[in-house]
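Undergrad: what's the 3D shape of this:
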Amino acid sequence: MKTKAKISIQNLPVSSVCKQCGRELPQEFFYVNRQTQCLDIYCKGCRKEIGRRRYNSGSWIRKEQRDKYSYLVITQVEDPIVRMELILHALKVVRQSVKHKRMKILEEEANRTDYV
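TA: Coordinates of the predicted model:
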């Protein structure tokens, strides 16, 4: 079970300057790092804005993951022979998946012991 660490802000400075907006603000306007017990270098408002921009730009996803999720759109393949091979392969995969699921359902029904 995870317990929340008690953060002591007694030894922290009374105010700090935000590195983004340059305003000097009281410590209540800054997040506290749980591990280092230090104030964040950005105020809460700037930290939220930075996080929002980063999320909306998609830069929080590593490049390998972004490439991993990109996929080929079969209907956009120019070569008709390659497109047909891809379509037939996709149909074969779907049929196998449906067949596997049906077999699994039949096995589960056969193994059920709580008949009414």
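Undergrad: for the rest of this, base every contact and every neighbour count on C-alpha atoms.
TA: Will do.
Undergrad: now for the longest strand belonging to the chain, which elements pack on it?
TA: Secondary structure of the chain per DSSP state E: the longest strand is strand 39-43. Contact analysis of strand 39-43 by 3 or more CA pairs under 8 Å, 6 or more residues apart in numbering; DSSP states H and E lists strand 30-32 as its packing neighbours.
Undergrad: which SSE is immediately downstream of the longest strand of the chain?
TA: Following strand 39-43 in sequence order, the next helix or strand is helix 44-57 (DSSP states H and E).
Undergrad: helix or strand next in line after that next one, which one?
TA: Next element after helix 44-57 (DSSP H and E): helix 63-69.
Undergrad: tell me which element Val94 falls in.
TA: Using DSSP H and E, the element containing Val94 is helix 80-111.
Undergrad: which parts of that helix are buried?
TA: Arg83, Leu86 (16 or more other CA atoms under 10 Å).
Undergrad: run a quick neighbour tally on Val32.
TA: 18 (other CA atoms under 10 Å).
Undergrad: I'd like the structure of this one too, to check against the first:
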Amino acid sequence: MKKAIGLILLAAILAVGGFYGMKYYNETYKEAPAYAVVPSQVPKKEQTRDANDKIVPNSITYDYNFDFVKEDGTHQTMHFALEGADVKPFTPGAYIKADISQKRVTKGPNEINKTDVPTNVQDKLAK
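TA: Next up, the predicted model:
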């Protein structure tokens, strides 16, 4: 009897852990292509700081907030820090493409031509 209860308890723990593990994965890593227009004003060039708010030598940062539009037409606002030793800010008014999840930018963003943006997304970006 104790073995059966232990097995049922173990199965329940694995099921709950699996559910929350899958939920975390979907929110953090499941990505979708998204498009945005670079704001017309270039962000202020700042020294890069680490998690402890200490200056990172030989690194600069441009902080952006993008209003991404996914191919299904949904909007998602995300913060993105462009940082490195020799980074250039994005061209104001340029179109960018990135792969994003619910929580983060997983790939990109990279500047693209307007013709590479799907027509339905162009309409949403123009508004």
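Undergrad: need the TM-score from the superposition.
TA: Here the TM-score for the pair of chains, by TM-score structural alignment, normalised by the length of structure 1, is 0.28; 60 aligned residues with a CA RMSD of 5.2 Å.
Undergrad: still on that earlier bit, helix 44-57 and the longest strand of structure 1, what's the angle between them?
TA: 70 degrees (axes from the mean of the first three to the mean of the last three CA atoms, to 10 degrees).
Undergrad: where do the helices sit along structure 2?
TA: 2-28, 119-126 (DSSP state H).
Undergrad: what helices and strands are in contact with the first one?
TA: Right, helix 2-28 of structure 2. Helices and strands touching helix 2-28 of structure 2, by 3+ CA pairs under 8 Å, 6+ apart: there are none.
Undergrad: may I see the buried residues of it?
TA: Residues Thr28 are the ones in helix 2-28 of structure 2 that count as buried (16+ other CA under 10 Å).
Undergrad: name the helices or strands packed onto the helix holding Val94 of structure 1?
TA: Contact here means 3+ CA pairs under 8 Å, 6+ apart; on that basis helix 80-111 of structure 1 packs against no helix or strand.
Undergrad: which strand runs longest in structure 2?
TA: strand 55-70.
Undergrad: list the buried residues in that strand.
TA: For strand 55-70 of structure 2, the neighbour count (16+ other CA under 10 Å) marks Ile60, Thr61, Tyr62, Asp63, Tyr64, Phe66, Asp67, Phe68, Val69, Lys70 as buried.
Undergrad: once you drop chain neighbours, what's closest to Pro33 of structure 2?
TA: Asp99 (4.4 Å; CA to CA, 6 or more residues apart in numbering).
Undergrad: what's the answer for Gln76 of structure 2, then?
TA: Phe68 (5.2 Å).
Undergrad: who's in contact with that neighbour?
TA: Contact analysis of Phe68 of structure 2 by CA atoms under 8 Å, 6 or more residues apart in numbering lists Ala34, Tyr35, Ala36, His75, Gln76, Thr77, Met78.
Undergrad: cool, Lys68 of structure 1 as well?
TA: With contacts defined as CA under 8 Å, 6+ apart, Lys68 of structure 1 is in contact with no residue.
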